[in-house]
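**Student:** what shape does this take:
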Amino acid sequence: MMAINKSAWFPGGAGQSLSKVLATTSIMELTNGRSFDKLFQAHTLVLNQSLSIAGLMSLNCAVELGIADLIHSHGGPMPLSELARSIPIPPEKAPSLRRLMRLLASHGVFAAEPDGNSESETAYLLTPFSELLLTKGTNLSAFIRVNSDPAFMKPWFHMGDWFKRKGSTPFEVAYDGKCVWDLTKQRPELNDMFNDAMSCETCWVVKAMVTEFPQFFRGLKSLVDVGGGTGASARMVAEAFPDVKCTVFDLPHVVATLPESKLVNAVGGSMFDSIPPADAIFLKMPKLWISSL
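**Tutor:** Below is the predicted model of the structure:
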């Protein structure tokens, strides 16, 4: 096999010793018999996985800056310079905004095209992805915010500890035995954020169900939305099917904040103890994702 001479890369001292090792090492020995192509592919995967957090946090940044709404209000491809003025940002941050938008466009959040009025500038458009972030629309922004909030990201840093222990969840390890419901009960701002996230993520699913699959609700006289949070889903069902008696069932401190409604009943309790009787139970599993890690 061909030997690799790297002496020019590691001049003098300890580097010279390393170059001598490389000069007498074959490609097969250096790669443990694997081809460089496969190792480079693996190296790329390591970097992508290690830096994947940049995608989530950049998306959260776009939500905080309201970029989707700004592009929508512009009414067409929005030049980067116009976007910078609309946010607005200090002029020295323009290069960073350009990098942010390039990253988001590479992930399909926005689309990019040359600006018709300037050969050197890029304009950005909405995609089906970013249309879901519009304030007047489905608006999944709250779901992005809760996933990127430090309080809800903290359990991910304790997964290693959790695997070494018996029972519990990473969330409980991170918060000294408290589950997500304990934490949201103590911190109303987190409770509101969590409920908004679960509500916005669920609403478009329920809307599709009541419009595209009404057969699911035919013949029902009663339905209980377990873990119903703000009651948005139950209200959508009740509005579409007035003959179905809908109940929101969630923890007492959650339903205590719900306004009175003629469409749905609110009942406090724990599903691990009992669930109010009904013809059907609506239980959307993503509502429990953070407590079941």
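
**Student:** for the rest of this, base every contact and every neighbour count on C-alpha atoms.
**Tutor:** OK.

**Student:** pretty sure residue 238 sits against residue 246.
**Tutor:** Yes - Residue 238 is in contact with residue 246 according to C-alpha atoms under 8 Å; the separation is 6.3 Å.

**Student:** would you confirm that residue 234 contacts residue 228?
**Tutor:** Yes - using C-alpha under 8 Å, residue 234 is in contact with residue 228, at 7.3 Å.

**Student:** hey, what's in contact with both of the two?
**Tutor:** residue 248 (C-alpha atoms under 8 Å, 6 or more residues apart in numbering).

**Student:** name the single longest helix found in this protein.
**Tutor:** helix 188-212 (DSSP state H).

**Student:** from the chain's centroid, how far away is that one?
**Tutor:** 14 Å (C-alpha atoms, centre = their mean, to the nearest Å).

**Student:** show me the contact partners of that helix.
**Tutor:** For helix 188-212, contacts defined as C-alpha under 8 Å, 6+ apart pick out 138-146, 183-185, 216-217, 229-233, 236-237, 240, 254, 286-287.

**Student:** picking up where we left off before, more neighbours, residue 238 and residue 246?
**Tutor:** Neighbour totals were compared for residue 238 and residue 246, and residue 246 leads with 28 against 21 (other C-alpha atoms under 10 Å).

**Student:** and the more buried one, helix, strand or coil?
**Tutor:** Assigned with DSSP: H, G, I helix; E, B strand; the rest coil, residue 246 falls in the strand class.

**Student:** assess the claim that it and residue 236 are in contact.
**Tutor:** No - look at residue 246 against residue 236 with C-alpha under 8 Å: they stay out of range, at 9.8 Å.

**Student:** alongside the first, I'd like the structure of this one:
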Amino acid sequence: METQGEEHASKLFRAQTHIWNHMFKFINSLSLRCAIDLSIPNIIHNYGQPMPLSKLISSLPLHPSKTCFISRLMRILTHSGFFSEHHATQNEPEVMYVLTDASKLLLKDQPSSMASLLQLIVDPVYINTWYQLSTWFTNEDPTPFHAENGMTFWDFARCKREFNNLFNDAMASDSHWVSSVVIEKCEGVFNGSKSFVDVGGGTGTMAKAIAKSFPQLNCIVLDLPHVVADLQETENIKYVGGDMFEAIPSADSIMLKQWIMHNWKDEECVKILKNCKEAITNQGRVIIIDMIMENKKEEDELTETQFFFDMQMMMLFGGKERNEKEWANLIFSAGFTDYKIITNTPGILSIIEIYP
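**Tutor:** Okay, the predicted model is just below:
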């Protein structure tokens, strides 16, 4: 049985460990980026069976002096749940690696891959912004991103083609992930519509999936001119360069897909929704795909993910993630009469149907 002094010391050491773990959390994400840069998930996947460490090392573009360090990289990534170790028989004592469900989502050149999202989030352009957080709280800069780069995120993307391509690739991969859910959950909406606008639709990944499933739809992808300038239109997909704060093309159904509304402050979101309301034809509706903040202790990892997103929006755009009450305030402030949250959507995103 612990004495009072031993119990106090034990609490202090647990608290110290908690602080150490948070100080070093960046090591998990940057180690994972290293694995993506070296194509480790793809190499193990292409091997087709549990891959011995020696085979993995020989398949990597390593300097000879660095081969001894790969086992340590794999150890922390295995501990984090991105690879699984298989310990072979006595005849084959070498440790072998297989993918987990998480690392399967990091395979490059897969429609549902999150690799480009990871590379975006841990890009120095994102990471360096965090060094401005404490200073930003004490000055008049609109966002920490602006403090670091001297311009808004969108102006930066417009000026920096390489970063803009990275951002568009990440958003396109995320749209692949979400499109199947949207098509299933919103089937009734799309079947009853003749026209559809994807506001902030990027390079058209979502619109292409919807147009394929609902060929009767005339689809418009609205985004900034530099995003859609070189995109090829099809028979039922048209790209329009414009500004959602100015006007939105008319359509029966209008979508604000994931990662649009959370970029903006409340008054800006109301303006976007008012423009959507003006653009709706034939008693159509607006579909929002975004996060609804909840704080459920039984889902600690999901809650932490939501908090991470909220902080990221504050850092980059001055935006925020919202709970249902906050969403309702935006919807009714824009003049809409009702809304419905489509339940049973997997992951961190929800679907909100808004009625004029």
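
**Student:** returning to what we had before: how much does the longest helix of structure 1 stray from structure 2?
**Tutor:** When structure 2 is overlaid, helix 188-212 of structure 1 sits 1.4 Å from its aligned residues on average, using mean C-alpha distance after the TM-score superposition for structure 1.

**Student:** so what corresponds to residue 275 of structure 1 in structure 2?
**Tutor:** Using TM-score structural alignment as the criterion, residue 275 of structure 1 maps onto residue 248 of structure 2.

**Student:** what of residue 169 of structure 1?
**Tutor:** Mapped onto structure 2 by TM-score structural alignment, residue 169 of structure 1 lines up with residue 143.

**Student:** same question for residue 220 of structure 1.
**Tutor:** So residue 220 of structure 1 corresponds to residue 193, using TM-score structural alignment.

**Student:** in contact with the residue nearest to that match when sequence neighbours are not counted, which residues are there?
**Tutor:** Nearest non-adjacent residue to residue 193 of structure 2, counting by C-alpha to C-alpha, 6 or more residues apart in numbering: residue 252, 5.6 Å away. The neighbours of residue 252 of structure 2, taking C-alpha under 8 Å, 6+ apart as the test, are 193, 194, 195, 196, 280, 281, 282, 283, 284, 285.

**Student:** does residue 252 of structure 2 belong to a helix, a strand or coil?
**Tutor:** Criterion first, three-state DSSP; result for residue 252 of structure 2: strand.

**Student:** tell me which stretches of the stretch 151-293 of structure 1 form strands.
**Tutor:** 222-226, 245-250, 264-268, 280-282 (DSSP state E, counting those that start in this stretch).

**Student:** got CSV for those, with distance to residue 102 of structure 1 too?
**Tutor:** Shown next, in CSV, are these (distance: least, C-alpha to C-alpha, whole Å):
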stretch, distance to residue 102 of structure 1
strand 222-226, 41
strand 245-250, 42
strand 264-268, 45
strand 280-282, 41
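
**Student:** just name the most buried of those.
**Tutor:** Mean neighbours per residue, mean count of other C-alpha atoms under 10 Å, is largest over the strands of the stretch 151-293 of structure 1 for strand 245-250, with a mean of 25.

**Student:** what's the matching range in structure 2 for that strand?
**Tutor:** The counterpart of strand 245-250 of structure 1 in structure 2, using TM-score structural alignment, spans residues 218-223.

**Student:** average offset between the matching stretch and structure 1?
**Tutor:** Stretch 218-223 of structure 2 versus its aligned partner: 1.2 Å mean (mean C-alpha distance after the TM-score superposition for structure 1).

**Student:** run through who's touching that stretch.
**Tutor:** By C-alpha under 8 Å, 6+ apart, stretch 218-223 of structure 2 touches 194-204, 207, 211, 236-244, 248-249.

**Student:** switch to 7 Å and redo it
**Tutor:** 194-202, 204, 207, 211, 236-243 (C-alpha atoms under 7 Å, 6 or more residues apart in numbering).

**Student:** ok, stretch 178-186 of structure 1 next?
**Tutor:** Applying C-alpha under 7 Å, 6+ apart, the contact partners of stretch 178-186 of structure 1 are 171, 172, 190, 191, 253, 291.

**Student:** which of the residues you listed lies closest to residue 39 of structure 1?
**Tutor:** The nearest member of the contacts of stretch 178-186 of structure 1 to residue 39 of structure 1, counting by C-alpha to C-alpha, is residue 171 at 35.5 Å.

**Student:** once you drop chain neighbours, what's closest to the closest one?
**Tutor:** Leaving aside its sequence neighbours, residue 171 of structure 1 sits nearest to residue 155 (C-alpha to C-alpha, 6+ apart; 4.7 Å).

**Student:** filter the contacts of stretch 178-186 of structure 1 down to the buried ones, PyMOL style.
**Tutor:** Buried subset of the contacts of stretch 178-186 of structure 1, written as a PyMOL selection, criterion 16 or more other C-alpha atoms under 10 Å:
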select buried, resi 171+172+190+191+253+291
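
**Student:** I figured residue 162 of structure 1 was touching residue 174, is that so?
**Tutor:** No - checked against C-alpha atoms under 7 Å, the pair residue 162 of structure 1 and residue 174 is beyond contact range at 8.9 Å.

**Student:** and the aligned partner of residue 22 of structure 2 in structure 1, what element?
**Tutor:** Under the alignment (TM-score structural alignment), residue 22 of structure 2 maps onto residue 49 of structure 1. For residue 49 of structure 1, the host element (DSSP states H and E) is helix 36-50.

**Student:** that helix vs structure 2, average offset?
**Tutor:** In this overlay with structure 2, the average offset of helix 36-50 of structure 1 from its partner residues is 1.5 Å by mean C-alpha distance after the TM-score superposition for structure 1.

**Student:** hmm, who's touching that helix?
**Tutor:** Here helix 36-50 of structure 1 makes contact (C-alpha under 7 Å, 6+ apart) with no residue beyond itself.

**Student:** how far does that helix sit from its chain's centre?
**Tutor:** Using C-alpha atoms, centre = their mean, the offset of helix 36-50 of structure 1 from its chain centre is 24 Å.

**Student:** repeat that for stretch 14-31 of structure 2.
**Tutor:** Put simply, stretch 14-31 of structure 2 sits 23 Å off its chain's centre (C-alpha atoms, centre = their mean).

**Student:** that one: which residues count as buried?
**Tutor:** For stretch 14-31 of structure 2, by 16+ other C-alpha under 10 Å, it's residue 29.

**Student:** show me which of the contacts of helix 188-212 of structure 1 are buried.
**Tutor:** With burial judged by 16+ other C-alpha under 10 Å, the buried subset of the contacts of helix 188-212 of structure 1 is 139-146, 183-185, 217, 229-233, 236-237, 254, 287.
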